[in-house]
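Engineer: Predicted structure and sequence below. I'll ask about it afterward.
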Amino acid sequence: MSAQQKNTLNLRDKLMISSGTFSAFFIRQGVGVLAIPYYQMTLAVDPFLLAAAMMIPMLLASLLGPWVGQFSDTYQQKYGHRRPFIVFGALITAICYGAIWQVPVGWQGDNQILYFIFAYSLFCLAAEFFLIPYTCLVYEATENSQERVNLLALNSIVGKVCSLVYQWAFPLAQMSIFGSLFMGIKWVGWGIAIIFIALAGMLPAFWQQSTHATRSEYVPASRPPRDLIKNLDLVLANPAFVLLLLITFSQFFISVFAASMDYYLIVYYMQTGDLTEGAYWKGILSTAYAGFGLLAVPLILKLVASCGRLNGFVIVYVITAVGGAVKWFVFTPGAEYWLLLDAMLGCIVWASMAILLHSLVADTAANRTMHATNLNGVYVSVHNIVTQICMSGAMLISGFTLNQIGFDAQLAGQQNVSTISAMRVILSIGTVLSALLAIFAIFRLKNHQNLIETAAIT
């Protein structure tokens, strides 16, 4: 079998591998989409406490990531070194996800938040044992950079399909067929856990058994040193990888913090405090993001073919900066249908993070200039730590900021004018600053092209 054949994935291979993206998506996005409208807006848990409760377990669990990554790099048995982690990680994570929504509604707020912290902590720990090995499996599925881009493009499409439905989770839980919102949350929570996290998450593990490749092609060629600190030093000494982490920071901290204001502006400014109507328009916005995001995937592939990944990335962030300026005018009362324009301008960057950023991380990890062994798990875990720190930090700062600018859920649509103005500034200006920082990092990355596996990236 030729090297080209071994590095080519057929459609069946790609579909089995990409099914894990359903699980990865709902692990990363499925808690916040229900926790904010349920724990905060319905059960009236303090926004700062909820943000802290979502940040600290995620952050602590991510610190376990390098050990999980190195363990999965070196783990060897007849079922392969990624497959057992993926199967048991998906199953246990699904059980923990369903448990998050079983909080007794009669408890006091302090007890409810303690329950959330306990259940969510178990969820975050279990998730590490799925997310890191699954991402490594995606990176290792082929050594061909273009084929990897195509696989990540399919993953992005799956992610956009998830985006079409996930924001409707809370409106679905509000339907009368469940009898009450509290029962609706339980049913929807377990539905997500079983279908999207457990079943979809375990499927990629069975791909190795039926693919044409042999097991030896998916285990490390040489066992990495067991000194985790030395491995971390090697990874963090790679300047190209550090710049990719800077792009990650710009998107998952600055941009996520800015975007955290859109739900509040829709509910408390555009819909004057009507949570049901606000959730509906938030669903419309997220659905539009997903729909336009699907259309953005072939555009990104076209940019890669014509301009290369780095130049294509710059174009993406220029569009994002323009979209950030437009947000100032879109998120105003009576402009609901203009939310579609926001989605059109903002969707491409998220698709690019799934396709361009991950392909660059994978190629950087595969490059042997900085190290001679397979350290994919360590690279993935470090990138995951930075992503988790950024996202949890963005949530924490968001909750703190809401308190500082005077937000009060009890005021409904009567929020102070200064509160609404601050939200609009954060949403618009924050998005623009995020794009500018990413563009700076991409231009610096061009100076380190030799540390990325693929030559044709300019």
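Structural biologist: Yep, that arrived. These numbers were taken from a predicted model, which means no experiment stands behind them.

Engineer: switch to C-alpha atoms for all contacts and neighbour counts from now on
Structural biologist: Will do.

Engineer: For Ile95, which residues are in contact?
Structural biologist: Contacts for Ile95 (C-alpha atoms under 8 Å, 6 or more residues apart in numbering) come out as Ala193.

Engineer: do you know how far it is from Leu50?
Structural biologist: Summarising the geometry, the distance separating Ile95 from Leu50, computed by C-alpha to C-alpha, to the nearest Å, is 21 Å.

Engineer: go on, Ser260?
Structural biologist: Counting by C-alpha to C-alpha - Ser260 and Leu50 are separated by 14 Å.

Engineer: Show me which of these two is the more surrounded one.
Structural biologist: Set side by side, Ser260 and Leu50 show more neighbours around Leu50, with 21 against 18, by other C-alpha atoms under 10 Å.

Engineer: helix or strand for that one, which one?
Structural biologist: Per DSSP states H and E, Leu50 falls inside helix 47-63.

Engineer: and if you look at Ala438?
Structural biologist: With secondary structure defined by DSSP H and E, Ala438 is part of helix 417-445.

Engineer: and Met391, what does it touch?
Structural biologist: Neighbour list for Met391: Met55, Phe252, Phe253, Val256 [criterion: C-alpha under 8 Å, 6+ apart].

Engineer: let's bring in a second one:
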Amino acid sequence: MHGHRQKHHKTAARDRVGFGGKVAYGLGGLAENTMHNAVNNLVMPIYNIGFGVSPVLLGIAASIFRLWDAMTDPVMGVISDRTRTRWGRRRPYIVLGAICAGVLFAIIWWCPRGMSEIAYFTWFLVSALLFYTAFTVFGVPYLGLGYELSPDYHERTRVMSFRTWFASIGGILMQWLFWMTQRPVFDDTIEGIRTVAIGVGVVLIITGIAPGLFLRERPIPAAEERNTRSRINLASIASVFKVKPFLYIFGALISTVTGMFMVGMLGFYIIVYYLFAGDLGAASFVVGVSGSTYHVCCLLSVPLISWTSSRIGKKGALLIFIGLAVVATLLKLVLYTPENPYLHLIVIGMMAPGLSAVWTLLAAMNADVTDVDELERGVRREGSFGAIFNWTMKLGFAVCFLIAGLILEATGFDEALGGDQAEHTLLAMRILFSLVPAAGLLISMVLIALYPINEEKAYEVRAKLEAIRGEQEAAT
């Protein structure tokens, strides 16, 4: 009985983050998710369908700025870890990055009319490169701040749950951005996106600066100050991969991202050209409903994910919810049907908890890994681990977008045909849209099952760290 009781530790009052603090951190999640996904959601409808830019060119552009984004994240992580200012090492970057990202998001969509395809490609590439640089300046310190808000195994899950919850609110808003551009008040899609983009930029600034303004950073252990004196180099960045538990998180994340997003854009084309035979107006409403359903289900599932994790641990909870997502993605072949286009919402409702669990629990598990890193190396590197976590997703996105454009063309899709796409094209889209994500999620489940840190291990590591810190403080 004694061993059974030890499996459920109670969070000490000193380790809790207040409700207001969690809300402030969560608001940053709304900005983070919007920065991460809004460009992805809008690029094909605006630059492919609206401006006529080839999906292959757009895939090349997306892969370039995603690769840049991925390369700058680890550097920003080390910079954030080693920064010392009167306002903290994370907060100044969070505020600066949010403001710049809000302005640059609007610029992406304000390209002049009547340009050539190459000119549109260049505008998109350059403006997006600047935008994603600002996203890095904001996003890496933001995630690092979340890792260090509490040292408690369960409180970390609660903090990340607020991040996921607010990210889902941002996700709901994003699903209606294209629909907003189609409102009769605008003369055309281009006028619509220009107005909508300014509104999105304002939201990014307001929600993005909240964590930087209203949260305080935890004191840095005295022994870690030597971390500021070492040089930033490739070895210092890559050393996070020497922490073995992190390798399982890395593999699970990249397999999930690759599986889900390599064919993710096909969902838009399946809805428009398979469910609605090219009727862009009708499809835009269903795209909004579909995305909103996904994020509402994410919102509703976050408390359940947190509760399940507190009962059976992060790893067990994650395996259950990802398993549900595997079943859901296989059902796409049956439930995406023109006869009843809203039937596919069943798939969305089943997949949402699984992916919500991935973003919530993998982040919380990564926070636990930072304790193992401190125990083994004597430094706190939340920024570096958060950076590599983001880098993993962004590298996956970069590869996915490059491949996605090629996959779309390989299916035989031709935007000039409108609703008259070939039957084999639509069938290929549907098969890929179902089976590729299922494969990625199954690989992720295997890696998560091998992840070695459970609740008991996490509290054991923390106890050792507190003992070492006590000895160090006594020595000084």
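Structural biologist: Happy to help now that I have it. Quick caveat: nothing in here was measured; it's all calculated off a predicted structure.

Engineer: Onto which residues of the second structure does stretch 136-153 of the first structure map?
Structural biologist: Structural correspondence for stretch 136-153 of the first structure: residues 144-161 of the second structure, per TM-score structural alignment.

Engineer: That stretch spans what distance, first to last residue?
Structural biologist: 15 Å.

Engineer: With stretch 181-195 of the second structure instead?
Structural biologist: Using C-alpha to C-alpha, one end of stretch 181-195 of the second structure lies 8 Å from the other.

Engineer: Pull the number of nearby residues for Leu266 of the second structure.
Structural biologist: Other residues close to Leu266 of the second structure by other C-alpha under 10 Å number 20.

Engineer: Return the residue of the second structure aligned against Lys14 of the first structure.
Structural biologist: Using TM-score structural alignment, the partner of Lys14 of the first structure in the second structure is Lys22.

Engineer: cool, Thr93 of the first structure as well?
Structural biologist: Per TM-score structural alignment, the equivalent position to Thr93 of the first structure in the second structure is Ala101.

Engineer: shouldn't its match be in contact with Val202?
Structural biologist: No. Ala101 of the second structure sits out of contact with Val202 when judged by C-alpha atoms under 8 Å, with a separation of 9.8 Å.

Engineer: When those two are compared, which one has more neighbours?
Structural biologist: Ala101 (28 against 18).

Engineer: Tell me which helix or strand that one sits in.
Structural biologist: helix 91-108.

Engineer: mean shift of that helix relative to the first structure?
Structural biologist: Using mean C-alpha distance after the TM-score superposition for the first structure, helix 91-108 of the second structure ends up 0.9 Å from its aligned counterpart in the first structure, as a mean over the superposed pairs.

Engineer: If you count neighbours, what's buried in the helix or strand following that helix?
Structural biologist: Tracing the chain past helix 91-108 of the second structure, the next element assigned as helix or strand by DSSP H and E is helix 117-148. Of the residues in helix 117-148 of the second structure, those with enough neighbours to count as buried (16 or more other C-alpha atoms under 10 Å) are 117, 120-121, 123-125, 127-148.

Engineer: With stretch 200-219 of the second structure instead?
Structural biologist: With burial defined by 16+ other C-alpha under 10 Å, the residues of stretch 200-219 of the second structure counted as buried are 200-212, 215.

Engineer: Name the nearest of those relative to Thr85 of the second structure.
Structural biologist: If you rank those by distance to Thr85 of the second structure using C-alpha to C-alpha, Gly212 comes first, at 13.1 Å.

Engineer: Would you agree that closest one is in contact with Arg91?
Structural biologist: Yes. The pair formed by Gly212 of the second structure and Arg91 meets the contact definition of C-alpha under 8 Å, at 4.3 Å.

Engineer: residues in contact with the closest residue to Phe129 of the first structure other than its chain neighbours?
Structural biologist: Once its chain neighbours are removed from consideration, Phe129 of the first structure has its nearest residue in Gly89; the separation is 5.0 Å (C-alpha to C-alpha, 6 or more residues apart in numbering). In this structure, Gly89 of the first structure makes contact with Ala126, Ala127, Glu128, Phe129, Phe130, judged by C-alpha under 8 Å, 6+ apart.

Engineer: how close does the first one sit to Phe26 of the first structure?
Structural biologist: Going from Ala126 of the first structure to Phe26 of the first structure by C-alpha to C-alpha gives 14 Å.

Engineer: and if you look at the third one?
Structural biologist: To Phe26 of the first structure, Glu128 of the first structure is 14 Å away according to C-alpha to C-alpha.

Engineer: before we move on, what about the fourth one?
Structural biologist: Taking C-alpha to C-alpha as the measure, Phe129 of the first structure and Phe26 of the first structure are separated by 15 Å.
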